[in-house]
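> give me the fold of what follows.
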Amino acid sequence: MPNVIIIEPSQYLRMPWKNGLGETLEIQRHEDKIGLRFRISQASVVENGMFSDFSGLHRTLVLLSGEGMTLGHKNGSNRQLNTLSKPLNMARFSGGDETHATLKNGKIEDLNIMVRDTDTQARIEAYTAPCSFSFSNNDTLFSGFYCNEKCTLEIDNGEVVNGEIVSVDAHSTVIFSKDTRVLLSQGSGVFIQVFASN
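Here you go, the predicted model:
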């Protein structure tokens, strides 16, 4: 359909973790002359342990499946705790924090969105059907919807009179290139929009 691209999990790029303790499925990545500007990826956490150091990036982590985990963050004398107990719970923290993950009861899957904290921001919202959301795509670096389960979306971006209904498989990502209104009639997922902050 016009102005929409669907990326399936088989198209994600499999990459080793920075700390060597696992691997991630890279969904989107953007680099410029300064370095990494943003990255969206999906990963499994199978054991308790420290997160990689991503100083200079702001992170949002969304629980996709599993019984949850607790994230403890330390930055100097500052401490923060996030408890993710059900799918689509999310934590926001600095990539430079010393972050330790403690699993509640075995493996979890998560979605990780990282943006450069000096000039980039992300709007990240979890949605469960039935609901609708809309957004402007002006001056954005990325706009997409990650489907955490099989989703049915009616996408109205002005190309079709009544919008077009699409069925998207679990763990696939829909990328938008125009201002869009989305009606989510089945499933759940995460809307991600990345844009310049200055």
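> contacts, neighbours, all on C-alpha from now
Will do.
> and His73, how close does it get to Tyr127?
Relative to Tyr127, His73 is positioned 26 Å away (C-alpha to C-alpha, to the nearest Å).
> who are the contact partners of Arg116?
36-38, 56-58 (C-alpha atoms under 8 Å, 6 or more residues apart in numbering).
> okay, His73 and Tyr127: which has more neighbours?
When His73 and Tyr127 are compared for neighbours, His73 comes out ahead with 22 against 19, by other C-alpha atoms under 10 Å.
> what are the buried residues along the helix or strand harbouring the more buried one?
Per DSSP states H and E: His73 is located in strand 69-75. Of all the residues in strand 69-75, those buried under the rule 16 or more other C-alpha atoms under 10 Å are 69-73.
> do the same with stretch 5-17
Quick answer for stretch 5-17 (16+ other C-alpha under 10 Å): 6-7, 9, 12, 14.
> and the end-to-end length of that stretch?
From its first residue to its last, stretch 5-17 covers 27 Å (C-alpha to C-alpha).
> just stretch 23-39 next, same as before
14 Å.
> what are the boundaries of the helices in this protein?
Counting by DSSP state H, the chain has no helices to list.
> and this one, so I can compare the two:
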Amino acid sequence: MTGPSVAVVRVSDRRRVPWKNGAGVTEEIASGPGSTAGLPLWRISVADLGSTPSVFSAFEGIDRIFTVVGDHGVTLDWESRSETVTPWRPRKFDGAQAPRCTPEGATRALNVMAPTPEVGATVEPVDLGACPVTSQPDEVTALFVRCGTAVAASHRAAAGDCIVVRHDEVTLRGSARGLVIRIRTPKSHNPD
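Prediction:
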């Protein structure tokens, strides 16, 4: 394994990158490893959705797990349907579908992008005070902290921070509530 298995990514550490379609900006939390197309195999990021409508970028062959992490929900409009997404409720959809997003007010969203069926990704609400989370050696586990604090090994994270554990068994404890992200990559992409 190369590098530390546990890292805390704070808001100030996030790399700002433009959306693929240029309609907005996202802040990258973690990604990896490279795919055959030279792009990250998977990515976790937080997008600033603002308060005005926008259209998402299309990502062919990618599953998007979209979770509003700001104060206001959004309405997603596809050609054939419309859906209201409330804060802190993960919503998975085909990344090739690029809905129009209309926020109810200024807000942000956590996006987990991974190719299907090559990579398995899940996002679930978690309350560490009620039940600690243990990462697994065959996955990347991340905890996006909504409120409270989380501790993993000697690392501590507060609201807005994200703890990322890469291919190691580590127990995350504390008072934090937020989202736990689990990404399982093919063995060919895992460290030895």
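> report the TM-score for the pair.
The TM-score (TM-score structural alignment, normalised by the length of the second structure) is 0.82; 180 aligned residues with a C-alpha RMSD of 2.3 Å.
> ok so, going back, which of the contacts of Arg116 of the first structure show up in the second structure as well?
Retained in the second structure by both residues aligned by TM-score structural alignment, their matches' C-alpha atoms under 8 Å are the following of the contacts of Arg116 of the first structure: 37-38, 56-58.
> most remote residue from the middle of the second structure, which is it?
Ser80 (26.3 Å; C-alpha atoms, centre = their mean).
> just to revisit the earlier point, other SSEs contacting the strand holding His73 of the first structure?
Strand 69-75 of the first structure sits against strand 78-84, strand 98-103, with contacts defined as 3 or more C-alpha pairs under 8 Å, 6 or more residues apart in numbering; DSSP states H and E.
> re the thing from before, next, format the buried residues of stretch 5-17 of the first structure as a markdown table and append distance to Thr140 of the first structure.
Output for the buried residues of stretch 5-17 of the first structure, formatted as a markdown table (distance: C-alpha to C-alpha, whole Å):
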| residue | distance to Thr140 of the first structure |
| --- | --- |
| Ile6 | 18 |
| Ile7 | 19 |
| Pro9 | 23 |
| Tyr12 | 21 |
| Arg14 | 25 |
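> mark which of the residues you listed are part of strands, please.
With DSSP state E as the criterion, strands contain 6-7, 14 from among the buried residues of stretch 5-17 of the first structure.
> with distance to Ile113 of the first structure added, can I get the residues you listed in JSON lines?
As requested, those are exported to JSON lines (distance: C-alpha to C-alpha, whole Å):
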{"residue": "Ile6", "distance to Ile113 of the first structure": "18"}
{"residue": "Ile7", "distance to Ile113 of the first structure": "17"}
{"residue": "Arg14", "distance to Ile113 of the first structure": "16"}
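> closest to Ile155 of the first structure out of these?
Ile6 (12.5 Å; C-alpha to C-alpha).
> aligned counterpart of the closest one in the second structure, please.
Here Ile6 of the first structure is matched to Val8 in the second structure, going by TM-score structural alignment.
> do Gly144 of the first structure as well
Per TM-score structural alignment, Gly144 of the first structure is aligned with Ala142.
> confirm for me that that match is in contact with Ile181.
Yes - the criterion here is C-alpha atoms under 8 Å, and Ala142 of the second structure meets it with Ile181 at 5.0 Å.
> these two: who's more crowded?
Set Ala142 of the second structure next to Ile181 and count neighbours by other C-alpha under 10 Å: Ala142 wins out with 26 against 22.
> give me the nearest residue to Arg177 of the second structure, chain neighbours excluded.
Nearest residue to Arg177 of the second structure, sequence neighbours excluded (C-alpha to C-alpha, 6 or more residues apart in numbering): Asp127, at 4.4 Å.
> and His155 of the second structure, by the same measure?
With sequence-adjacent residues excluded and distances taken as C-alpha to C-alpha, 6+ apart, His155 of the second structure is closest to Val8, at 6.8 Å.
> same thing with Asp168 of the second structure?
That would be Pro137: by C-alpha to C-alpha, 6+ apart, it lies 4.2 Å from Asp168 of the second structure.
> just Val190 of the first structure next, same as before
Ala126 (4.5 Å).
> and for the closest residue to Asn112 of the first structure other than its chain neighbours, the neighbour number?
Using C-alpha to C-alpha, 6+ apart and skipping residues adjacent in sequence, the residue nearest Asn112 of the first structure is Leu61, 4.6 Å away. By other C-alpha under 10 Å, 21 other residues sit near Leu61 of the first structure.
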